[in-house]
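need a structure here:
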Amino acid sequence: MAHPSRKCNYGVVRLVLFVVGLFLIGYVVGLPFFWHSKGNLTARECPSCACDCSSENSLSLPLGSVNNSFADCGKDDPDVNEEMKKDFITLLSEEISLQRNVTNDNLEHTKALIMDAKKTSSHYQKEAEKCTTGMETCEGARESAEAALIEERKLSLLWEERAREHGWKDKR
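Below you'll find the model as predicted:
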C-alpha cells in the first residue's frame, strides 16, 4: 500500500534524468572541442622534463622549467605517446569496454549473492518444515495424552464412587 505523501511524479523524474543525460553528453563531447578551440597547443614547445628519479624526492618538479603548455611533455615516453595518438572514438571504446567488464563482474557477484540467498532461504524453509512437522507431532501427542487423562479421571471417579458405596470415607 503506497503512502499518499510518497507519490512520485514519473514525468519529473524522466525530465531530470534527461537533463542530466544531456549535460553528461555535452560534457563528454564538448570538452575536447573546447580544448582544441583554445588554440593549437601542439605547436608550442615544452622544455624537456628534467627529472632525476634517482634522488630521494622524485616527485619534485624543477619550478624554473614549468611552462603553461604541457602538450609535448612526455613525448619521449612510449606509453604516453601511444595514449596521445589514440583518437576520441578509441578512448571512448576502451572506456565502454572497461565499464562493460566492471558491469559483468558486478553482475556475476550479484548472481553469486542471489544463489547464496536462495540456498540460505531453502535451508531455512526446510528447517521451518521440520519445525512445523515436530509441532504437529507434539500437538497430536498432547491431544492423545489429554484424551487419556480425561478417560483416566472418569475411571478414577467410577472407582471412587464404588469405594464409597462399600463404605470408604475420604480422609482429606
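
alpha carbons only for contacts and neighbour counts from here, please
Fine.

any idea how far the residue nearest to the spatial centre of the chain lies from M84?
Geometric centre of the chain, nearest residue: T110, 7.2 Å, by CA atoms, centre = their mean. As judged by CA to CA, to the nearest Å, T110 and M84 stand 37 Å apart.

Same check on N104?
28 Å.

just S37 next, same as before
18 Å.

Between these two, tell me which one has more neighbours.
M84 (13 against 10; other CA atoms under 10 Å).

State the helix or strand in which R100 lies.
Per DSSP states H and E, R100 falls inside helix 88-165.

Now do that helix: which elements does it pack against?
Packed against helix 88-165 by the contact rule (3 or more CA pairs under 8 Å, 6 or more residues apart in numbering; DSSP states H and E) you find no helix or strand.

ok now that helix, how far from the chain's centre?
26 Å (CA atoms, centre = their mean, to the nearest Å).

Ok, stretch 71-89 next?
Its chain's average C-alpha position is 37 Å from that of stretch 71-89, according to CA atoms, centre = their mean.

Please generate a structure for the following sequence too, so the two can be compared:
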Amino acid sequence: MAHPSDHRLCSSGFVRCGLVLSSLCLVGLILGIPWLLRENSHAQASCPSCDCDCSSDILSTPLDCSINDPEMNEEIEKDTISLLYEELSLLRNVTDGNLKRTEALTMDAKRTSSHYQKEAEKCNAGMETCEGAREKAEAAFVEERKLSALWEKRARELGFNRERRIYLQV
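Below you'll find the predicted structure:
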C-alpha cells in the first residue's frame, strides 16, 4: 500500500512538470512573436521597390509607383462614376433579394392567416350548431319534466303510492 508521502511527491512532481511546460510555452511565445513579425517584414521587403522620390514635394510625386501591378492599374483606371454605379447595382441586387424574400414571407403569412381564419369560421359554425342543439335539448328536457310532473300529479290523484307496487306474473 502506498504511503501518503509518496502520493504527495507524485502530485508535486506533476505540478512541477506542468509549471515547467507552461513557462517554456510562455518563453516561446514571447520570443516567437517578434521573430515572426521580423520574418513577415522581410517578406514584405522582398517586394519590388518603388522608384518614387518621396523626399521631394508631395505634389510633384509621381502617382505611378505601382505601375507594375496589373490589379492596381485596373482599379486606378476605373473612374469614380463607374465605382459608384457598381456599388449602386450591388445595393440594388441586395435590396431586390430582400424585397423578394419579404414578399414571399408576406404571401406565406397571408396564406397561413387565411387558413386559420377558415378554420376559426368552421369552429364558430360548429359551436353555433352545438349551441342550437343544446338549447333544443334543454327546451325538450323542460317540456319532458313538465309532462312528467303532470303524469305524476294525475297518478297521485288516482291513488298511486310508491310503496305499494303490484307485480304482474305472467
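
What residue in the second structure is paired with the residue nearest to the centre of the first structure?
In the second structure, T110 of the first structure lines up with T102, judged by TM-score structural alignment.

and what of A148 of the first structure?
Checking TM-score structural alignment: A148 of the first structure goes with A140.

and if you look at T133 of the first structure?
So, by TM-score structural alignment, T133 of the first structure is matched to A125.

still on that earlier bit, and the match of T110 of the first structure, how far from L88 of the second structure?
On the measure of CA to CA, T102 of the second structure and L88 of the second structure end up 21 Å apart.

so stretch 18-36 of the second structure aligns onto which residues of the first structure?
Across the first structure, nothing matches stretch 18-36 of the second structure (TM-score structural alignment).

Just the buried positions in that stretch, please.
By neighbour count with 16 or more other CA atoms under 10 Å, stretch 18-36 of the second structure contains no buried residues.

roughly how far is it from the heart of the chain?
41 Å.

which SS class is N68 of the second structure?
coil (DSSP: H, G, I helix; E, B strand; the rest coil).

tally of neighbours for it?
Per other CA under 10 Å, the neighbour tally for N68 of the second structure reads 11.

for the one 10 residues further on, same thing?
Other residues within reach of K78 of the second structure by the criterion other CA under 10 Å amount to 10.

residue in the first structure matching it?
Alignment note: K78 of the second structure maps to K86 in the first structure; criterion TM-score structural alignment.

One more: E87 of the second structure?
E87 of the second structure maps onto E95 in the first structure, by TM-score structural alignment.

circling back: how much space between the match of A148 of the first structure and I30 of the second structure?
Using CA to CA, A140 of the second structure is found at 96 Å from I30 of the second structure.

And V94 of the second structure, by the same measure?
As judged by CA to CA, V94 of the second structure and I30 of the second structure stand 46 Å apart.

Checking D72 of the first structure next. Helix, strand or coil?
On the basis of three-state DSSP, D72 of the first structure is classed as coil.

quick check: stretch 18-34 of the first structure aligns to which part of the second structure?
Alignment of stretch 18-34 of the first structure against the second structure: no match, by TM-score structural alignment.

Quick one: list the elements packing against the helix or strand C17 of the second structure falls within.
Assignment of secondary structure by DSSP H and E places C17 of the second structure within helix 4-45. On a contact count with 3+ CA pairs under 8 Å, 6+ apart, helix 4-45 of the second structure meets no helix or strand.

what about the helix or strand that that helix is followed by, how far off from the first structure?
As assigned by DSSP H and E, the chain's next helix or strand after helix 4-45 of the second structure is helix 70-77. Following superposition, helix 70-77 of the second structure is found to deviate from the first structure by 2.4 Å on average (mean CA distance after the TM-score superposition for the first structure).

Need the residues that contact helix 70-77 of the second structure.
Contact partners of helix 70-77 of the second structure, identified using CA atoms under 8 Å, 6 or more residues apart in numbering, comprise S66, I67.

what's the angle from that helix to helix 80-157?
90 degrees (axes from the mean of the first three to the mean of the last three CA atoms, to 10 degrees).

In helix 70-77 of the second structure, which residues are buried?
Buried, per 16+ other CA under 10 Å, within helix 70-77 of the second structure: nothing.

Quick check: which element contains V28 of the first structure?
helix 10-37.

er, R162 of the second structure I mean
Counting by DSSP H and E, R162 of the second structure is found in no helix or strand.

neighbours around F23 of the first structure, how many?
13.

What's the separation between it and S97 of the first structure?
22 Å.

and if you look at E82 of the first structure?
For E82 of the first structure, the distance to S97 of the first structure - CA to CA - is 18 Å.
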